[in-house]
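[1] Give me a model of this one.
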Amino acid sequence: MTQELGPLARELSFPYYEDALPAHDRFHAKRVRDVSIRLANECEGTVDRDVLSAAAWLHDIGRPRERRGEIEDHGEWAAAEASARLAAESVPSDRIEAIGHCLRSHSIRTSSPEPATLEAKLLFDADKLDAVGARGLVRLACIVGERSGRTGGKYAVIDDTSALEMEPSDGPDVSLLREWAKERLDALYTPPGRQLGTARWDFMEEFFVQFSAELGVEGNA
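    From the prediction side, this is the model:
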């Protein structure tokens, strides 16, 4: 291997993100990489930062394929794809295995395996933290947009439908953003991840207070 693992994974990952939508693009991967290293620096225990960085760059390379219905599990697919690409670059098998575990276990879906290594837990936490806070709110709104209007689905109403004097929508409303963020915060593994999550959640609470204050106008239309 002639290139450091993190930069190599970054280079390998970029072509896979060319068709990605904003919530799971290379910029998301960069944010996850940066936060995961930040958490590693604040975490007790030995962390293989090269493995962690590589896994962060590669964790969502299967998202475009999953969105198009070509694969069912982007984490499992990413692990297999990344393993082949890294092996071709003469990356040691133990590091490939460690990265593969991070990729398989980074998703919050119930079918994903539990993160068993510190690197996998840090990747999981960093990925979930990108759905909390100011950037997290924007990203969650992007995800709602991506999932709205699919075949058989309805567009989400990003409002507080309980406060509207009109027939409520049976689709998701703004409370979905709060639910998704809280679900991810409750799933965090590491102390520094939970600490950062609390700070970002405090901002989200302020946002939802302001959101409620801006609802409606006096008088009838």
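
[2] Please count neighbours and contacts with C-alpha atoms only from this point.
    OK.

[3] And stretch 155-163, what's buried?
    Neighbour-count burial for stretch 155-163 flags 155, 156, 157, 158, 159, 161 (criterion: 16 or more other C-alpha atoms under 10 Å).

[4] this one next, for a side-by-side:
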Amino acid sequence: MIEKEAVWRERCRTLAHERAEKEVRAALHLQPEEPIPFNYRWEHVQRVVQVALWLAERTGADREIVEAAAWLHDIRKGEPNHDKIGAVEAGALLQETDFPPEKIAGVVDAIDRHAGLTRAPGAPPLEPLETAVLWDADKLTKLGVSMIAYQLSTREFDGASLAERRQEMQKFLRTVLSKTVESMNTAPARHLAQVRYRAMASFLDEWESEDKL
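    Got it, this is the predicted structure:
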């Protein structure tokens, strides 16, 4: 017998997809009938869910809180204080579903505190654990070779040469993403962040060596 999917999961996933599509259509000024060339936000949210559940298995975090928070963490992306207002909307949505009422506050807290690429040096891990896991999962999706591919596809690099693009990525890796790795809350996230950071550095180093021929 196939178990019926929980209403809350379907509602969360549907809203996340709708908001991701709305965001990219607004950013690219697309008409309703025009196809979306690439929906980064939707790709990102799905990856955060995947990584968050992976971390939950390894840390003992509550899977339902972590998954709901991961689906909904960016539903107000692009708006001021998207973490704060997104948390409020997420809580209201879950109250209308079959999501365990006693766990809604945990989802709201995780979304409310997920923003930012780094935390203060030496800061203790975020608590509760579910909030820490969402923060880590969100940031882990910013690390890895796939993110180099994405970043190089953005309008940020319009007009830049290949060498200039590589140099900017190397600078971002050293000045920002190195601190992201140090900011991880959980041991599994810290290990994976280090692996992905080294992969990015190796890729960029190889690219630089080609430029020196």
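
[5] quick revisit: list just the nearest of the buried residues of stretch 155-163 of the first structure to residue 36 of the first structure.
    residue 158 (30.1 Å; C-alpha to C-alpha).

[6] for the closest one, what are its contacts?
    Taking C-alpha atoms under 8 Å, 6 or more residues apart in numbering as the contact definition, residue 158 of the first structure lies against 172, 173, 174.

[7] Please work out which residues of the first structure line up with stretch 81-91 of the second structure.
    Residue correspondence for stretch 81-91 of the second structure in the first structure, counting by TM-score structural alignment: residues 73-83.

[8] who touches the matching stretch?
    Applying C-alpha under 8 Å, 6+ apart, the set of residues contacting stretch 73-83 of the first structure from outside is 58-63, 65-66, 71, 96-97, 99-101, 103-107.

[9] Which among these count as buried?
    58-63, 65-66, 96, 99-101, 103-107.

[10] residue contacts, the aligned partner of residue 9 of the first structure in the second structure?
    In the second structure, the residue paired with residue 9 of the first structure is residue 12, using TM-score structural alignment. Neighbour list for residue 12 of the second structure: 68, 71, 72 [criterion: C-alpha under 8 Å, 6+ apart].

[11] quick one: the residue nearest to the spatial centre of the second structure from residue 209 of the second structure, how far?
    Averaging the C-alpha coordinates of the second structure gives a centre point, and the residue nearest to it by C-alpha atoms, centre = their mean is residue 138 (3.1 Å). From residue 138 of the second structure over to residue 209 of the second structure the distance is 31 Å, taken as C-alpha to C-alpha, to the nearest Å.

[12] which residues of the second structure does the longest helix along the first structure align to?
    Selection of the longest helix in the first structure by residue count, based on DSSP state H, yields helix 191-213. Helix 191-213 of the first structure corresponds to residues 187-209 in the second structure, going by TM-score structural alignment.

[13] Over to stretch 130-139 of the first structure?
    Under TM-score structural alignment, the alignment places stretch 130-139 of the first structure onto residues 141-150 of the second structure.

[14] Do me a favour and get the end-to-end distance for that stretch?
    The first and final residues of stretch 141-150 of the second structure sit 11 Å from each other (C-alpha to C-alpha).

[15] still on that earlier bit, which one of the buried residues of stretch 155-163 of the first structure is nearest residue 31 of the first structure?
    Nearest to residue 31 of the first structure among those is residue 158, at 25.1 Å by C-alpha to C-alpha.

[16] and the host helix or strand of residue 18 of the second structure, how far from the chain's centre?
    In this assignment (DSSP states H and E), residue 18 of the second structure forms part of helix 7-28. Taking C-alpha atoms, centre = their mean, to the nearest Å, one finds helix 7-28 of the second structure lying 14 Å from the centre of the chain it belongs to.

[17] Same question for stretch 54-74 of the second structure.
    Centroid separation between stretch 54-74 of the second structure and its chain, computed with C-alpha atoms, centre = their mean, is 12 Å.

[18] Now it: buried residues?
    54-56, 59, 61-74.

[19] ok, the spatially closest residue to residue 207 of the second structure that is not a sequence neighbour - contacts?
    On the basis of C-alpha to C-alpha, 6 or more residues apart in numbering, the spatially nearest residue to residue 207 of the second structure that is not a chain neighbour turns out to be residue 166, at 7.6 Å. Contacts were defined as C-alpha under 8 Å, 6+ apart; by that measure residue 166 of the second structure touches 204, 207, 208.

[20] what does residue 33 of the first structure give?
    When contacts are counted by C-alpha under 8 Å, 6+ apart, residue 33 of the first structure is found next to 52, 53, 56, 57, 123, 126.

[21] And for residue 52 of the first structure?
    Contacts for residue 52 of the first structure were tallied using C-alpha under 8 Å, 6+ apart; they are 33, 36, 37, 99, 102, 119, 120, 122, 123.
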